[in-house]
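In: for reference, the sequence and a predicted model appear below.
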Amino acid sequence: MVKKKLTYKELTEKLDDIIENLESGELSVEESMEKYEEGVKITKELLAILNKAEEKVKIMRDQDEMEF
């Protein structure tokens, strides 16, 4: 089964939920570590999305400058 790629908004919401869970203090050490690792993975995904968007903006800006 193909895993659906989450949007930036969905990823940030998921990260917010993880942060709330971690800050609640109700998780065991093991659960906290799992949530932390998941949060790091999501953060990397978010940074990749932002970097890709930044590259697209640079390309569009460079193309506009070449037209003038």
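Out: That came through fine.

In: use CA for all of it now, contacts and neighbours both
Out: Noted.

In: which residue is nearest the centroid of the chain?
Out: L46 (2.2 Å; Cα atoms, centre = their mean).

In: second structure follows, compare the two:
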Amino acid sequence: MNNNDLTFEEALARLEVLVNRLEEGNLPLEESLELFAEGIKLTKQCSKHLEQAEKQISILLEGDNGQAVVREEEL
């Protein structure tokens, strides 16, 4: 599976695995650099997922009468 096809949760889980492996500190430099590069890509993908989710979230606004009014943000 291509990392671009991962859900947010899958990308985050993979990122956690990479961080744990890098924190162990016993990897060759080449492998560390590859894992770091993959981690950067996953971080960007997670950020993209979060930005998309933010666009879909309902925004709560306080109405004139003090009641909460729900408004969908336009995509």
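Out: Received it, and whenever you're ready, just let me know what you need. Please read these numbers as outputs of a predicted model, since none were measured by experiment.

In: next, the TM-score between them, please.
Out: With the length set by TM-score structural alignment, normalised by the length of the first structure, the two chains reach a TM-score of 0.78; 63 aligned residues with a Cα RMSD of 2.5 Å.

In: separation between the residue nearest to the centre of the first structure and K9 of the first structure?
Out: Separation of L46 of the first structure from K9 of the first structure (Cα to Cα, to the nearest Å): 9 Å.

In: again with Q63 of the first structure
Out: Q63 of the first structure is 28 Å from K9 of the first structure, by Cα to Cα.

In: next one: E54 of the first structure
Out: The gap separating E54 of the first structure from K9 of the first structure is 17 Å, by Cα to Cα.

In: follow-up on the earlier one: the residue nearest to the centre of the first structure and G39 of the first structure: what is the separation?
Out: 10 Å.

In: now swap in L27 of the first structure and tell me
Out: On the measure of Cα to Cα, L27 of the first structure and G39 of the first structure end up 15 Å apart.

In: for those two, indicate the residue with more neighbours.
Out: Counted by other Cα atoms under 10 Å, L27 of the first structure and G39 do not tie: G39 has more neighbours, with 20 against 13.
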